[in-house]
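Colleague: Sequence unavailable; structure follows:
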């Protein structure tokens, strides 16, 4: 009963934090509200959430990484693929090595393997936190795509590095050759498992749907199980479950381009996944805040692990680690931009320091860092306590909070008036796609109309109905073709029509609810009508 109460309280805290982030006029991202609310709960409540690290990893990471891979713009990811790989792989290894040595030098009492493990968990960035900041201060699209691609891959690479560091801490031995071969097996095997499981499940469910019809609820449930299945299969084969979840998400994006899922199922599935993403990320940050009071209360004992007695030394270490992360990231991004300019033949041109600084400030740590650090083992193989675990958790949490505050303050200043390189317009592609789709629709309506009216006495009715539908598609084609001024005028008219249609849909919905309140319309019919109006409003408002 207590577990259920705790879960419900965490869910309520996530809801309240979302409301507070919209009410409070300060430009603070939602994760900071969730951390603060969790800390308040930790101060007044007499319970503590203690999750087994493996269970915590399994519950939260596979769905979040799967969804990131599923929804990331694949074209943008491949367009800036070199930059993304340089940040997601090169920067992670650079950060793990540099920060691991720096942390061990700064805190000699922390074993080198544990220092590398801490460096591995603080190396991945969190796009959710950056997106929350971007709601108040718009981040250029291309920069956001690079950050999303980086976070998608560096989550996996950082956590794989964590796995090796923990293994070294537990066994006391580390071989570069063995680690390299193991890394190849872990990485390639994890990717293969994610692709294979998703492809096999998708082919099977599509065959079943074609043969026996589609069950929307089952389709949604299958999409929820794929990341967990990929993760568990990969871990059973001693591969990377994290990479399997990421690969499964990217593969899901390709599989979905076949368009074999019903529209209603897609709408329902999108809403469910949005809720899962909001809830899982929110709970992680609330849990972070909930554990802060206990961790701060134990700061006196934790600081003794470093050889000091004053708790304020921990704050110095947190600031120093954040400065080290920022310096390494700034250096790597600058070198990456210089390499890009060199490849393009502009080797004399210097990178824009504001762009480099903005990319550095955007390296916010969040849910993945917290989830990773909480998976540090509780005990060594001989049963003794894992060395400096509480200290590593404290420092990781401090890095998350400080990086959020720094990004909240620094990004708006750096992005104000910043001009990014001009991106190609996607309007022409959109217009071409809409014209081709409309032409295909006209051809399909003509074919269906001939088939339905063939041999029937009321064929004129079918012709008239088809004509009305085809006229709407011809109007779409005309609005996307012609001279630029003419298209601009037609789009202006379209915007006016959309506003009028939205007003009409809202009036329809209000009238339906009024009929329900007067008991002149049944609730079942009302739900059907309201859903139709909601779908139409989503179409026009989108």
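Modeller: Received it, and whenever you're ready, just let me know what you need. Because the structure is predicted, anything quoted here is derived from the model rather than measured.
Colleague: CA atoms for contacts and neighbours, from now on please.
Modeller: Noted.
Colleague: Can you tell me how far the spatially most central residue of the chain is from residue 61?
Modeller: Centrality entry for the chain: nearest residue to the mean C-alpha point is residue 68, 4.0 Å, by CA atoms, centre = their mean. Separation of residue 68 from residue 61 (CA to CA, to the nearest Å): 11 Å.
Colleague: Please give the element, helix or strand, for the nearest residue to residue 473 once chain neighbours are set aside.
Modeller: Distance criterion CA to CA, 6 or more residues apart in numbering; nearest residue to residue 473, sequence neighbours excluded, is residue 438 at 5.3 Å. Element membership of residue 438 [criterion: DSSP states H and E] is helix 427-453.
Colleague: Report all helices and strands that that helix contacts.
Modeller: Packing partners of helix 427-453 (3 or more CA pairs under 8 Å, 6 or more residues apart in numbering; DSSP states H and E): helix 459-480.
Colleague: C-terminal to the helix it packs on, what's the next element?
Modeller: Following helix 459-480 in sequence, per DSSP H and E, is helix 484-517.
Colleague: Could you tell me how many residues sit around residue 14?
Modeller: Residue 14 is flanked by 28 other residues according to other CA atoms under 10 Å.
Colleague: next one: residue 476
Modeller: 19.
Colleague: can you pull the contacts of it?
Modeller: For residue 476, the contact set (CA atoms under 8 Å, 6 or more residues apart in numbering) comprises 434-435, 438.
Colleague: if I look at it, how far off is residue 490?
Modeller: In terms of CA to CA, residue 476 sits 10 Å off from residue 490.
Colleague: Please apply the same query to residue 260.
Modeller: Residue 260 is 33 Å from residue 490, by CA to CA.
Colleague: my guess is the residue nearest to the centre of the chain meets residue 249, correct?
Modeller: Yes - counting by CA atoms under 8 Å, residue 68 touches residue 249, with 7.0 Å between them.
Colleague: In addition, the following structure is provided for comparison:
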């Protein structure tokens, strides 16, 4: 219980911090998490000291975080901005580890050089998640965020590999430039190869299971969930970088999702939701843990007397300034490689920044966070000979201080540095109305569904896309609220008369039985109400009819008394007969509506024709229809999730008000309720 209670408390803090961040969006989520984590550490029922096994901390926290980031990183942007990303993720990390390492050793001569390098490696990774939480709504140059995200992914791996090399030197006490360089290359290249091979094998395993009929969604997602942990352990057992292996495997899994298109919609939804929750908890956990451990770090520093608290505060400030200057100078010198990117076009005033301003913004966005603290926490308490790790408490304190300073500095400086561009953008960009936001969301959802449709769900995806296109078309023409019920009912009467006339002809010609004439009006009557309902109500009606058919089918297969069985058989034959002739009846209805179309009723007539055209699709068997409707349900749920994500992005970019966001989400919740509860 000594571990469970703090764990539950930290998870609760993550949720509370998120609520506060939504209430006060200008304060970064990470700062709320750190502050609340520190407050929780003072609660009387929470133990002050927690011991972490470094290897367990690495495999349980860092591995899934980097795998998740690599999995969702855009391969296209990685390729387009590959040159500046590599300059930042590899070149800058190397300069930082060497230059800052020697500077730290000069500041603290008693700290071994290898330990100073380890501290510099700890401070080299940046955190794109923290950057996003601070810069949302701010007009950064359009190329900057993709570069920061790519840098964050790759410099995490480069920084951690450098850290492990330096850590090995501290633990062994032996240092050689040639040996360290050779070890770095072997560990790095070996980690990448191990990740690519293992990642491919895991993808192949899941695809093979699906191809052999294994469609258990939870099991397939569970295999994906354990992938980073297994790959990290395998790579470490092979004495190569588990971190680089996990990043490579994450990219392989991203390619599987984007290009192979072999994953069903249901698996995509479950996988996306699972990783979204885990990434949220893991990222939040590290910042909350930082606040939670701050009192312990300060207490440990005071008790160990490694260095004076005031002196280490001064060193923390100097190291933070040094990190900023190294980053600024690096980007300033190499600015041509950031600005002149083939295929990149500027997108307004935010992109028209000077060389010095671009370097300043990039340096300010070099926020440290999750990986920095997680790596620092993985430092062992003792060396192999049993002595304490040199300056462990000092390293932890400086790491925590640099994280806090980078967060606070960016929070204060970025809005001030970008206030002119922000005012300019706000003057040009007005808030979207709920109609405009809905139309934009529909358009983007259609594009995403087109991109994510796989072979097994192509027909179902196209059906949902047609529904969304109909909604969008109605909104574009501005007639969604001007549909005349009286005109619709008149057209319905015309269509019904045409159907009855056609049915009479078929009876007279002996194509169908006469009993169909008596029952058809009763069966077709609900369709009149159906066409004037909203899209959500039509989905509701469709699901009711679908589940009613399933219940009738189940009833017909049950053991019934002879009299009831005979009636059921007659009803089944009647339904089959109706199913056979309804195509001709609907075609007659379409022709009648077309003949009565006028400029005054054109929109209502087109609405009715589209409705009958959808019903005119090729008929399916009961089993095929059940499978098809299940796939349609999955795609509709996916479309709702895509809409929610788009609403979140619109709010983060300050294109909609909180009230508009709430109304949009309420509509989506209602739509989801209808899909999940068809009874």
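Modeller: Okay, I see it. Computed from a predicted model, the values in this text were never measured in an experiment.
Colleague: hmm, back to that, looking at residue 260 and residue 490 of structure 1, which has the bigger crowd around it?
Modeller: residue 490 (18 against 15).
Colleague: in the stretch 201-350 of structure 1, which spans are strands?
Modeller: Using DSSP state E, counting those that start in this stretch, no strands are assigned anywhere in the stretch 201-350 of structure 1.
Colleague: As a check, name the ranges of all helices in it.
Modeller: 216-236, 241-255, 263-297, 299-304, 312-343 (DSSP state H, counting those that start in this stretch).
Colleague: Need the winner for burial among these.
Modeller: Counting by mean count of other CA atoms under 10 Å, helix 241-255 has the highest mean neighbour count of the helices of the stretch 201-350 of structure 1, with a mean of 27.
Colleague: Quick one: list the elements packing against it.
Modeller: Applying 3+ CA pairs under 8 Å, 6+ apart, one finds that helix 241-255 of structure 1 makes contact with helix 53-71, helix 141-171, helix 176-212, helix 216-236.
Colleague: Any idea which of these gets closest to residue 406 of structure 1?
Modeller: Closest to residue 406 of structure 1 of those, according to CA to CA: helix 141-171, at 16.9 Å.
Colleague: with structure 2 superposed, average distance for that closest one?
Modeller: Compared with structure 2 after fitting, helix 141-171 of structure 1 deviates on average by 0.9 Å (mean CA distance after the TM-score superposition for structure 1).
Colleague: got the buried residues for that helix?
Modeller: Across helix 141-171 of structure 1, burial judged by 16 or more other CA atoms under 10 Å covers 142-170.
Colleague: if we can go back for a sec, can I get the helices and strands packed on helix 241-255 of structure 1 in a markdown table including distance to residue 377 of structure 1?
Modeller: Below are those laid out as a markdown table (distance: least, CA to CA, whole Å):
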| stretch | distance to residue 377 of structure 1 |
| --- | --- |
| helix 53-71 | 7 |
| helix 141-171 | 8 |
| helix 176-212 | 20 |
| helix 216-236 | 17 |
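Colleague: Between these, which one is closest to residue 284 of structure 1.
Modeller: Closest to residue 284 of structure 1 of those is helix 53-71 (CA to CA; 8.1 Å).
Colleague: Mean distance between the closest one and structure 2 after superposition?
Modeller: Counting by mean CA distance after the TM-score superposition for structure 1, helix 53-71 of structure 1 comes out at 0.7 Å.
Colleague: Residue 498 of structure 2 contacts residue 589, correct?
Modeller: Yes - Residue 498 of structure 2 lies in contact with residue 589 (CA under 8 Å); the separation is 5.4 Å.
Colleague: who touches both of the two?
Modeller: With CA under 8 Å, 6+ apart, residue 498 of structure 2 and residue 589 have no common neighbours.
Colleague: what about these two, which has more around it?
Modeller: The residue with more neighbours, out of residue 498 of structure 2 and residue 589, is residue 589; 26 against 21, by other CA under 10 Å.
Colleague: Quick one: map residue 404 of structure 2 onto structure 1.
Modeller: Structural alignment (TM-score structural alignment) places residue 404 of structure 2 against residue 401 in structure 1.
Colleague: From residue 183 of structure 1, how far out is its match?
Modeller: Here residue 401 of structure 1 is placed at a distance of 31 Å from residue 183 of structure 1 (CA to CA).
Colleague: again with residue 493 of structure 1
Modeller: Noted for residue 493 of structure 1: a distance of 58 Å to residue 183 of structure 1, by CA to CA.
Colleague: Just want to know which of the two has more residues nearby.
Modeller: residue 183 (19 against 12).
Colleague: What's the separation between the closest residue to that one other than its chain neighbours and residue 387 of structure 1?
Modeller: Ranked by CA to CA, 6+ apart and with sequence neighbours excluded, the top spatial neighbour of residue 183 of structure 1 is residue 160, at 7.8 Å. Distance of residue 160 of structure 1 to residue 387 of structure 1, given as CA to CA: 20 Å.
Colleague: Am I right that the residue nearest to residue 183 of structure 1 is in contact with residue 238?
Modeller: No - with contact defined as CA under 8 Å, residue 160 of structure 1 does not count as touching residue 238 (11.8 Å).
Colleague: anything in contact with each of these two?
Modeller: Contacts common to residue 160 of structure 1 and residue 238, judged by CA under 8 Å, 6+ apart, are absent.
Colleague: residues near the counterpart of residue 58 of structure 1 in structure 2, how many?
Modeller: Alignment note (TM-score structural alignment): residue 58 of structure 1 maps to residue 59 of structure 2. Residue 59 of structure 2 has 20 neighbours, counted by other CA under 10 Å.
Colleague: Also residue 193 of structure 1?
Modeller: Counted with other CA under 10 Å, residue 193 of structure 1 comes out at 28.
Colleague: That one and residue 207 of structure 1, how far apart?
Modeller: With CA to CA as the criterion, residue 193 of structure 1 and residue 207 of structure 1 are 21 Å apart.
Colleague: Quick check: residue 169 of structure 1 touching residue 113?
Modeller: Yes - assessed by CA under 8 Å, residue 169 of structure 1 is found in contact with residue 113 at 5.1 Å.
Colleague: How about residue 149 of structure 2: what's its closest non-neighbour residue?
Modeller: Here the residue nearest residue 149 of structure 2, using CA to CA, 6+ apart, is residue 128, at 5.4 Å.
Colleague: Quick check: that neighbour vs residue 88 of structure 2, distance?
Modeller: Plainly put, residue 128 of structure 2 is 13 Å away from residue 88 of structure 2 if you go by CA to CA.
Colleague: same question, residue 189 of structure 2
Modeller: Here residue 189 of structure 2 is placed at a distance of 19 Å from residue 88 of structure 2 (CA to CA).
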